[in-house]
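> Predicted model follows, preceded by the sequence.
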Amino acid sequence: MNWLWAIVVGLVLGLIAKAILPGKQQVPLWLTIILGMLGALLGNWVASLLGVEHTKGIDWIRHLLQLAGAVILVAIGDRLWVGARGNKHRAT
């Protein structure tokens, strides 16, 4: 069940990150999910450094850090994906 939850969170964070980033991202859905999951892990790590990983109620700061991590990783992943695949899918 933990893997299913991680996939759902990765999907949600990845899709929100793609919506926040300007322009159209070329990164495929499977990579968006993975980058969203990694963004959640990155956000949790930063939250633990800041001492906000476990709070009472909803952890808004941790969730915002997870989203920020997903945005950063989706942006980097998109650039790497386009670079690896070439610019044949990008409109100039």
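Noted; the coordinates are in hand.
> can we go C-alpha only for contacts and neighbour counts from here?
Will do.
> and the gap between Leu4 and Gly36?
Per Cα to Cα, to the nearest Å, Leu4 is found 14 Å from Gly36.
> who has more neighbours, these two?
Between Leu4 and Gly36, Gly36 has the larger neighbour count (other Cα atoms under 10 Å), namely 34 against 9.
> Surely Leu41 is in contact with Leu67?
No. Under the criterion of Cα atoms under 8 Å, Leu41 is not in contact with Leu67, lying 10.2 Å apart.
> Please compare the first structure with the one that follows:
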Amino acid sequence: MEISGIISAIVIGIVIGVLGRLVLPGRRRIGVLWTIGVGIAAAFVGTGIAAGLGVADTKGVDWIEWVIQIALAAVGVTALERFKARR
């Protein structure tokens, strides 16, 4: 992966993290930086899953990849919030 690909994945990860947080109902008790970190991780993992499924490189917008990434971000935000609540 080239540096431009990594930078774009980070930017997309920020958007994915925010969208993953917005998908969930109610108030979230984790910070914005944690949300961004979860989004970046979800973007990288979601891209890998989409590539494994063969839906990562399509013509136009990769909607299935975006859905996978947003779902992973929502799961990650929920898991992180529950983990931090136990502490």
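Arrived safely. The model shown is predicted, which means the values in this text are computed figures rather than measured ones.
> Quick check: TM-score for this pair?
Comparison of the two superposed chains (TM-score structural alignment, normalised by the length of the second structure) gives a TM-score of 0.82, and 84 aligned residues with a Cα RMSD of 1.7 Å.
> So between Leu41 and Leu67 of the first structure, which is more surrounded?
Leu67 (24 against 18).
> residue contacts, the more buried one?
Leu67 of the first structure makes contact with Leu13, Ile16, Ala17, Gly39, Ala40, Gly43 under the criterion Cα atoms under 8 Å, 6 or more residues apart in numbering.
> now swap in Ala9 of the second structure and tell me
Ile40, Ala43, Phe44.
> So the first one versus Ile10 of the second structure, what's the distance?
Looking back up the chat, that one is Ile40 of the second structure. 6 Å.
> More neighbours: those two, which one.
Higher neighbour count among Ile40 of the second structure and Ile10: Ile40, with 23 against 19, using other Cα under 10 Å.
> In the first structure, what residue corresponds to the more buried one?
Superposed on the first structure with TM-score structural alignment, Ile40 of the second structure falls opposite Met37.
> ok, for its match, nearest residue in space, not its chain neighbours?
Gly10 (4.0 Å; Cα to Cα, 6 or more residues apart in numbering).
> which residues in the first structure does the helix ranked longest in the second structure align to?
Ranked by residue count under DSSP state H, the longest helix found in the second structure is helix 63-86. On the first structure, the counterpart of helix 63-86 of the second structure by TM-score structural alignment is residues 60-83.
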